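J.: The sequence isn't on hand, but the structure is:
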């Protein structure tokens, strides 16, 4: 009986997926967000507009959707960087601050996009603010193919939050 309980405990414990969470946050800026659940699988990087509430401890709705896409595509970890590192729950808040990009943001974008298997750009229609979408595309190595989860009618890469869960990446 005791051995059976041990085996049951082991089976339940073995099926638990442990997720490592980390974030690089300095003041009002979040430069990098990471989640890892399977080190044996490749890493995916999402380049979005700006960080919201997710941090090293909690996930927000957008991050949960990105994790879903990453897992469904066979990845074991993800990184999130943004065109603008300033933390805001609404894109219009970016226009109210002196430096929405953040002093170290370009460094973290380059770092994250160099160490990844797939890059998904997903900044939505506000990416053209300050021409930041073009700046970031130029920062990312020309050797990397950029993917997106669809484009808006104006040609911007769609933000993942409101997309169907079976959406597949396409070349941007």
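T.: It's in. Nothing here was measured: the structure is a model prediction, and the numbers come from that model.
J.: switch to C-alpha atoms for all contacts and neighbour counts from now on
T.: OK.
J.: how far is the biggest helix by length in the chain from where the chain is centred?
T.: Using DSSP state H, we find that the single longest helix of the chain is helix 2-15. From the chain centre to the centre of helix 2-15 is a distance of 35 Å (C-alpha atoms, centre = their mean, to the nearest Å).
J.: so what secondary structure elements neighbour that helix?
T.: Packed against helix 2-15, as judged by 3 or more C-alpha pairs under 8 Å, 6 or more residues apart in numbering; DSSP states H and E, are no other helices or strands.
J.: list the buried ones in the helix or strand following that helix?
T.: Sequence-wise, the next helix or strand downstream of helix 2-15 (DSSP states H and E) is strand 20-26. By neighbour count with 16 or more other C-alpha atoms under 10 Å, strand 20-26 contains the buried residues 21, 22, 23, 25.
J.: Identify the residues contacting strand 20-26?
T.: Strand 20-26 is touched from outside by 30, 31, 32, 33, 34, 35, 36, 37, 55, 56, 57, with contacts defined as C-alpha atoms under 8 Å, 6 or more residues apart in numbering.
J.: Alongside the first one, take a look at this:
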């Protein structure tokens, strides 16, 4: 059984971001795994959504934003989006991921594929020495895929510690 929690809060993330944000999150029953996190903001305009693919979830939920999510919202808004979905390669919630957190989860795999299929613009941002898997490359085919910055080992950098003046870099498979 999975629970869908909603909350609507007023937040001010940056000088240009001061509007109503709808918040949504999908967890397992005991909230040890988060499968999907969404934020949407608009003034009745057409929805322009994007997806950030991260490594594993941290502390953000349907009511609270963590520093990483705030940075993803900043970039999403900067790049012209008004809806953000965050999915993770591994659903185990942890602020300090360990090897045990990287086990395969069928439910998460299914949700990752579904969310990607419903969106055109995808940002890779897992910030860990993790090479993209073949199944993920297949799912990302025909999508507009970007990174904010690449690491020396050619993996997407995590957004939290990046400068705010970056522009998306297209990735081709």
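T.: Here it is on my side, so go on. Predicted model only: the values in this text are computed from it and were never measured.
J.: Give me the TM-score for this pair.
T.: Scored by TM-score structural alignment, normalised by the length of the first structure, the superposition of the two chains gives a TM-score of 0.80; 151 aligned residues with a C-alpha RMSD of 1.9 Å.
J.: circling back: so can I have TSV of the contacts of strand 20-26 of the first structure showing distance to residue 17 of the first structure?
T.: Below are those laid out as TSV (distance: C-alpha to C-alpha, whole Å):
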residue	distance to residue 17 of the first structure
30	26
31	26
32	22
33	19
34	16
35	12
36	10
37	7
55	19
56	17
57	16
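J.: center of the second structure - which residue?
T.: Closest residue to the average C-alpha location of the second structure: residue 86 at 2.3 Å, with C-alpha atoms, centre = their mean.
J.: And that residue, what's its match in the first structure?
T.: Aligned counterpart of residue 86 of the second structure in the first structure: residue 80 (TM-score structural alignment).
J.: all strands of the second structure, in order?
T.: In the second structure, the strands defined using DSSP state E lie at 2-14, 17-28, 34-40, 49-54, 83-88, 121-124, 144-147, 169-171.
J.: coming back round to it: could you redo the contacts of strand 20-26 of the first structure as CSV and give each row distance to residue 91 of the first structure and neighbour count?
T.: Shown next, in CSV, are the contacts of strand 20-26 of the first structure (distance: C-alpha to C-alpha, whole Å; neighbours: other C-alpha atoms under 10 Å):
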residue, distance to residue 91 of the first structure, neighbour count
30, 15, 27
31, 16, 29
32, 18, 22
33, 18, 24
34, 22, 21
35, 24, 20
36, 27, 20
37, 30, 17
55, 18, 19
56, 22, 15
57, 23, 9
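J.: on that earlier part again, residue 16 of the first structure versus the match of residue 86 of the second structure, what's the distance?
T.: Residue 80 of the first structure sits 24 Å away from residue 16 of the first structure, going by C-alpha to C-alpha, to the nearest Å.
J.: Repeat that for residue 160 of the first structure.
T.: 26 Å.
J.: Please apply the same query to residue 76 of the first structure.
T.: 15 Å.
J.: Look at the two and report which has more neighbours.
T.: Shown here are residue 76 of the first structure and residue 16; by other C-alpha atoms under 10 Å, residue 76 has more neighbours (20 against 8).
J.: Quick check: that one touching residue 45?
T.: No. Counting by C-alpha atoms under 8 Å, residue 76 of the first structure stays clear of residue 45, with 11.3 Å between them.
J.: thought residue 37 of the second structure was touching residue 64?
T.: No. Look at residue 37 of the second structure against residue 64 with C-alpha under 8 Å: they stay out of range, at 10.9 Å.
J.: picking up where we left off before, dump the buried residues of strand 20-26 of the first structure into JSON lines; add distance to residue 170 of the first structure as well.
T.: Putting the buried residues of strand 20-26 of the first structure into JSON lines (distance: C-alpha to C-alpha, whole Å) gives the following:
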{"residue": "21", "distance to residue 170 of the first structure": "27"}
{"residue": "22", "distance to residue 170 of the first structure": "28"}
{"residue": "23", "distance to residue 170 of the first structure": "28"}
{"residue": "25", "distance to residue 170 of the first structure": "31"}
